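K.L.:
just the structure for this:
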Amino acid sequence: MSGGFTGLGVGPGPEGLLPVAALRALQAADVIYAPRSRVSDSSVALDALRGLDFPRDRVREVEFLMDGDDRRIGEHYAALAREIAARGRAGEQVVYLTIGDAMTYSTLGYLVAALRAEAPDLPTRVLPGVTSYATAAALTGFSLGEGKERVLILPCPDDLDDLRADLLGHDLTVLMKVGRRLPGVLALLDELGIAQHCALAHRLGLDGEVVLPSLGGAGSGGGVPDAAKLGYLSVLLIRRQPPQRFKENK
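P.N.:
Sure thing, here's the model as predicted:
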């Protein structure tokens, strides 16, 4: 094939975090797929590219689907893979945008798998992006692991007892896909007495951004405004113990 496919992680939202290689791919693309939720007026992934110079007339918004129905998800991305494969056979360079990192809890994984099944001869590459949790850690001064600390990256479980076991079994937990569970999670952190050395980031670089370096008092509602609404596009950085700094032996 003379065409090809590139999946791009566009970062969590702040302008300027897109890798140089990703910007070059955008500028060379014949078509750029920008996923957009049914309930959103714009593509969050496209919003993350504000201020960058690339051919916006080549952008095509497509539905972002992640409703928990594996059959519908599979059909959706199989149909999109067929469309992209046809463009690749016609010699087009196709780019697909995804928020955050390209392959960390990303729908891009479904599309890449569907493309490999539909068109194994299509040149396909994925360019990683900056993760939301790395950005949140940098903004809050939260160290994502010191020495031999164990770090767990976890989609928030529905059962808070399961989450309790996960938190107590690891030194640090990066909690993603929190959603409506956020008030219960905050109450659990408060109950465990660890909220003060945990951090939260919401809609990084986008309208309505909230960055909280500490969640002290979160369980009572004092630390997090509108907790019921902040779970979406949010990441929690959770420490089981206060950070331990290494001291030189004397």
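K.L.:
CA only for contacts and neighbour counts going forward, please
P.N.:
Will do.
K.L.:
measure the spatially most central residue of the chain to residue 163 for me?
P.N.:
For the chain, residue 100 is the residue whose C-alpha lies nearest the centre (C-alpha atoms, centre = their mean; 3.9 Å). Between residue 100 and residue 163 the distance, using C-alpha to C-alpha, to the nearest Å, works out to 23 Å.
K.L.:
now for the biggest helix by length in the chain, which elements pack on it?
P.N.:
Scanning the chain for the helix with the most residues, using DSSP state H, yields helix 70-89. Using 3 or more C-alpha pairs under 8 Å, 6 or more residues apart in numbering; DSSP states H and E, the elements in contact with helix 70-89 are strand 4-9, strand 93-98, helix 108-118.
K.L.:
make it 6 Å
P.N.:
helix 108-118 (3 or more C-alpha pairs under 6 Å, 6 or more residues apart in numbering; DSSP states H and E).
K.L.:
what angle sits between the helix it packs on and strand 4-9?
P.N.:
With axes from the mean of the first three to the mean of the last three C-alpha atoms, to 10 degrees as the basis, helix 108-118 and strand 4-9 are set at 170 degrees to each other.
K.L.:
here is the second sequence; please produce its structure so I can put it next to the first one:
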Amino acid sequence: MSALGHFVGVGVGPGPAGLIPVAALAALQDAERIYLPRARGSETSVARQCLAGLPIPEAKFCEIEFQMDPDRSVLSEHYGELADAIAGELRQGRNVAYLTIGDSMTYSTYGYLLAALRDKVPGLRHTTFPGVTSFAATASALSWPLGEGKERILILPCPDDMAALRTDIESHDIVVLMKIGARLPAVLQLLNALGIAGHCAFARRIGLPGEVLCENVSRLDSSASGYLATMLIRSTAREKRHA
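P.N.:
So this is what the prediction gives:
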């Protein structure tokens, strides 16, 4: 019987090609198979775009349709099936990698897959490489310091209840807002009502077609939201810390 292959999870991007740790690139070059997500209805995988130009043979890639369904049972079935496919390759001694956008363990579907694999493959050999989070990429793209001194930062998926979001904003120095989607118009209305939109920032699809970079969301079109969007909210104007 073959020794178990090694499973690795790698965060790539978000955005420009090349945002990947050197050690993670070496692991991808060592893998026999690389699974990567492709959003339902999309012709290409964003994760694959993030690896453009890197020395990885195309034959290694295996695109899988990315499925995020609010029904937990559907999600469980989807990641269970994917784990079965990967487990089969690992049992044959192959090294397998899975790509995810951003950081591997921050609001990532990789966590679902890893949990399923650990249940299905006793003695699973695995390594998880960290990646660049969407909010770190947004802060860098807009030269927007993400926390200075003792500022408190809250990271959360956008709530449906704007009253709850208002409470979160008023009780923290900075709020990182993810998974905004169709709530963007309501969020912008709240920020304008609070009088803080001028020092809040927004980014979508950094370094990719359809990129939106906005350092003052009072000027942001409310239709700008979508996949791979992040907002950085500052409850008060940035303090001047230099003489």
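K.L.:
skip the chain neighbours and tell me the closest residue to the aligned residue in the first structure for residue 203 of the second structure.
P.N.:
In the first structure, residue 203 of the second structure lines up with residue 201, judged by TM-score structural alignment. Distances taken as C-alpha to C-alpha, 6 or more residues apart in numbering put residue 211 closest to residue 201 of the first structure, at 4.5 Å, once the chain neighbours are dropped.
K.L.:
map residue 44 of the first structure onto the second structure.
P.N.:
So residue 44 of the first structure corresponds to residue 46, using TM-score structural alignment.
K.L.:
ok, residue 30 of the first structure next?
P.N.:
Matched to the second structure by TM-score structural alignment, residue 30 of the first structure sits across from residue 32.
K.L.:
and the helices in the second structure?
P.N.:
Counting by DSSP H, the second structure has helices at residues 22-30, 46-49, 72-91, 110-120, 134-141, 162-170, 184-194.
K.L.:
with distance to residue 177 of the second structure and mean neighbour count added, can I get those in CSV?
P.N.:
Formatted as CSV, those follow (distance: least, C-alpha to C-alpha, whole Å; neighbours: other C-alpha atoms under 10 Å):
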stretch, distance to residue 177 of the second structure, mean neighbour count
helix 22-30, 28, 16
helix 46-49, 21, 21
helix 72-91, 23, 16
helix 110-120, 20, 17
helix 134-141, 9, 20
helix 162-170, 10, 15
helix 184-194, 10, 17
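K.L.:
would you turn those helices into CSV with distance to residue 217 of the second structure?
P.N.:
Conversion of those to CSV gives the following (distance: least, C-alpha to C-alpha, whole Å):
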stretch, distance to residue 217 of the second structure
helix 22-30, 35
helix 46-49, 25
helix 72-91, 34
helix 110-120, 31
helix 134-141, 13
helix 162-170, 15
helix 184-194, 7
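K.L.:
and residue 68 of the first structure, how close does it get to residue 1 of the first structure?
P.N.:
34 Å.
K.L.:
so which of those two has more stuff around it?
P.N.:
Between residue 68 of the first structure and residue 1, counted using other C-alpha atoms under 10 Å, the more crowded position is residue 1 (13 against 8).
K.L.:
this completes my enquiry, with thanks.
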